[in-house]
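Peer 1: need a structure here:
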Amino acid sequence: MAALTIHDICCSYNGKPVLDGLSLNVERNEIMCLLGASGCGKTTLLKAVAGLLPVTQGEITINDQQVNGGGQATVPEQRNIGMIFQDYALFPHLDVAQNVAFGLQSKESNKALIQRRVKEVLALVNLAGLGDRYPHQLSGGQQQRVAIARALICQPQLMLLDEPFSNIDTQVRMRLIGEIRTLLKEQGISAIFVTHSKEEAFAFSDKLALFREGQIEQVGRPQTLYQHPQTPFVADFLGQSNYVPATVHNRHTLVTPIGPIESQVELDAEPGSEGRLLLRPRQIQLTEHEQGNGRVLEQQFLGAHTRCLVECHGLTLEVSINEPLPAVSRVQVSVTPHALTFFSEQAQRRQAVA
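Peer 2: Now for the predicted structure:
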């Protein structure tokens, strides 16, 4: 049974469609990331799941309970969901323990039970002993942990996170992402996570749904979308893309200006098809060679790697290498063996028409 099923839903703002016939499934104990540019519809979908925005068409089912569609719309407080926001939304006049207990107090009158649950969830988010502090006495990362504890205390079946890491500095952010991911997995809680940062999406999610103008362009494991994008839009959104003109020679070979390139899997295109080969910066190899087919144009040392621009047979390629090369050196450009991603012109025309 899926934790969340969204089928053919439509939502509008002021009469303007934002989501039009969108469907998506989230499995039990799965973290699904909604990734996309501002205004593409990802937060709209989150609000529709939470019951904060009306759905004009379609059905939403949470853990086998239909909450939208068929003339019904379950109110947010009866959907058994937790929400974590970008701005934490903590009450400044309440201490940490009171903030965390706030949601449970409307459902539970046993004060001893509430206190025990507050203590338990504060320990879960590594805030044990800080219950008597006020929000302004905490760091940004600690404030976000309070927001997480408040969402966990009612034991939700589904967690909704709306850009919860955007106000936290980079080093703390990646550590917090790891902590929250582990916590959700250990508690068996499914989650939908909204962000416009591909780095956050890669680090946090089990599956990734990339949005484009109210539609899902592609959904799957983050590694799959990065390594095997179905469209150039997906490829370009998720990372630096090099495109090399190519013609299919046979089901495993492309002919390119760099030379023939072999694919480790069968190409989904007929021999003779023309199009573009996608190469990520790490999929290109450079070897110093006086008679090489490439010339180094520019280099930038970025710490973990060096960004290198290379001219090769009229193409300018961005390559990621470990160590800088001698300036203006000749290199031999080759492609690391992998399953090639080829966008045929014919397929792209069909998608444009559709």
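
Peer 1: could you use CA atoms for every contact and neighbour count after this?
Peer 2: Fine.

Peer 1: how about the contacts made by the closest residue to R276 other than its chain neighbours?
Peer 2: Once flanking residues are discounted, R276 sits nearest to P245: 4.6 Å by CA to CA, 6 or more residues apart in numbering. Residues in contact with P245 (CA atoms under 8 Å, 6 or more residues apart in numbering) are 256-257, 274-277.

Peer 1: JSON lines for these, including distance to V26?
Peer 2: As requested, those are exported to JSON lines (distance: CA to CA, whole Å):
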{"residue": "T256", "distance to V26": "40"}
{"residue": "P257", "distance to V26": "43"}
{"residue": "E274", "distance to V26": "37"}
{"residue": "G275", "distance to V26": "35"}
{"residue": "R276", "distance to V26": "33"}
{"residue": "L277", "distance to V26": "32"}
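
Peer 1: so which of those belong to helices?
Peer 2: Using DSSP state H, no member of these falls in helices.

Peer 1: one more, please, to line up against the first structure:
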Amino acid sequence: MSAIRINGLVKRHGGVAAVQGLDLEVEPGELVVLLGPSGCGKTTTLRCLAGLEDATEGEIHIGGALVSRPGYKTPPEKRSIGMVFQSYALWPHMTVAENLAFGLRLRRLPAAEVSERVETALRLVGLSALATRNAGELSGGQQQRVALARAIVLEPEILLFDEPLSNLDAKMRERMRLEIRELQKRLGITTVYVTHDQQEAMVIADRIVLMNAGRVEQMGAPRQLYERPVTQFAADFIGVANALGGVVHSIDGARTTVAVGNAMLECTTQNDCRQGDAVDVIIRPEHVSVIPEHEGTANCLRGQVTDVIFLGSSTDIGIASGIGSLRAQVSPPGVEVPGQEVRLKVNPAAIVLLRREPAVNKA
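Peer 2: Purely as a prediction, here's the structure:
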């Protein structure tokens, strides 16, 4: 049985549909990330799941029990959900331990049990030494750990995160991603996590649900979405992609030849294209290599370096070529300079072809 099942979720604000017919199942112990730009419906979906907003249409089930449908709603406090907010939402005048104990005391649990559960939760997030410190005196990273401990101390069936790391600096975000991932796996709590940060999603997710304009654009494992996007939006939003226009020239078994600019590219990835189809040719920068002169034949091009960005472990290079403007990532960093003529090779096994739908004549 799925831990969470959402069927046909629609949420309208006036005449605007923030979520348009979303279907999603989350398995027990799975960590699913709702990813997308601002306004795509990811936070609205999370709030409907938490019971903080009423769905316009559709049903939501948690642990096999119906918690939401039009005209019926289980209150948030009865959904066995722990939630971690972007703003932390701590009581600054209370100690760390008091913040954790607050919800337990509302449930009228015995004092000994409250103390034991608070101690366990603080130990899990590494804050035992700060139990008597006021929450308002803590750093941002420490406050986020308190917010996480406050959610798990309730021993919920479901853990929800609403962009919890947005207020932290870059180094702390990197650290907290790994800590959240490790703790979630250790506890085995089913988790739904909202973020607009694609790198954050790639690090922590078992499965990513990429949303766009209230709908699911694509869902799957992080590597699947990165290597095999099914739309240009998915290719552009997750990672960096060279997107070029082309036409399928020929198909020979597993090999497809595409006319792009003034060149022919060979592609060995699976696709549903046919000869003559107009396509978007998606090439990740790391699959564009700078190679020595006279090396290689298939998918080899000439180009001129337009700009070079040093990234430490790699170099990002802009290149003007016969198939269009490209970005290449070279690791270890090369010595290319603007204006330099270079020879390129595009990996045929990493090219993704996205068939363009014919334009609809509205006349």
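
Peer 1: TM value for the aligned chains?
Peer 2: Once superposed, the chains reach a TM-score of 0.93 (TM-score structural alignment, normalised by the length of the first structure), with 351 aligned residues with a CA RMSD of 2.0 Å.

Peer 1: for the contacts of P245 of the first structure, which ones persist in the second structure?
Peer 2: Among those, the ones still in contact in the second structure (both residues aligned by TM-score structural alignment, their matches' CA atoms under 8 Å) are 257, 274-277.

Peer 1: save these as TSV, and put in neighbour count too.
Peer 2: As requested, those are exported to TSV (neighbours: other CA atoms under 10 Å):
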residue	neighbour count
P257	14
E274	20
G275	21
R276	19
L277	21
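
Peer 1: among those, which are in strands?
Peer 2: Judged by DSSP state E, the subset of these located in strands is 274-277.

Peer 1: can I get those in CSV with distance to T61 of the first structure?
Peer 2: Below are those laid out as CSV (distance: CA to CA, whole Å):
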residue, distance to T61 of the first structure
E274, 44
G275, 41
R276, 41
L277, 40
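
Peer 1: residue contacts, the residue lying closest to S205 of the first structure once chain neighbours are set aside?
Peer 2: Leaving aside its sequence neighbours, S205 of the first structure sits nearest to I31 (CA to CA, 6+ apart; 5.1 Å). Going by CA under 8 Å, 6+ apart, I31 of the first structure touches 190-193, 204-207.

Peer 1: from these, pick the one nearest S320 of the first structure.
Peer 2: Lowest distance from S320 of the first structure to those (CA to CA) belongs to F204, with 24.1 Å.

Peer 1: can you tell me how far the closest one sits from L158 of the first structure?
Peer 2: 16 Å (CA to CA, to the nearest Å).

Peer 1: one more: F211 of the first structure?
Peer 2: 21 Å.

Peer 1: looking at these two, which is more packed in?
Peer 2: When F211 of the first structure and L158 are compared for neighbours, L158 comes out ahead with 28 against 22, by other CA atoms under 10 Å.

Peer 1: quick check: that one touching T5?
Peer 2: No - with contact defined as CA atoms under 8 Å, L158 of the first structure does not count as touching T5 (11.8 Å).

Peer 1: need the residues touching each of these two.
Peer 2: Residues touching both L158 of the first structure and T5 by CA under 8 Å, 6+ apart: I62.

Peer 1: thinking again about what came up before, in a markdown table: the contacts of I31 of the first structure, plus secondary structure.
Peer 2: A markdown table is the format used below for the contacts of I31 of the first structure (DSSP: H, G, I helix; E, B strand; the rest coil):
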| residue | secondary structure |
| --- | --- |
| S190 | strand |
| A191 | strand |
| I192 | strand |
| F193 | strand |
| F204 | helix |
| S205 | coil |
| D206 | coil |
| K207 | strand |
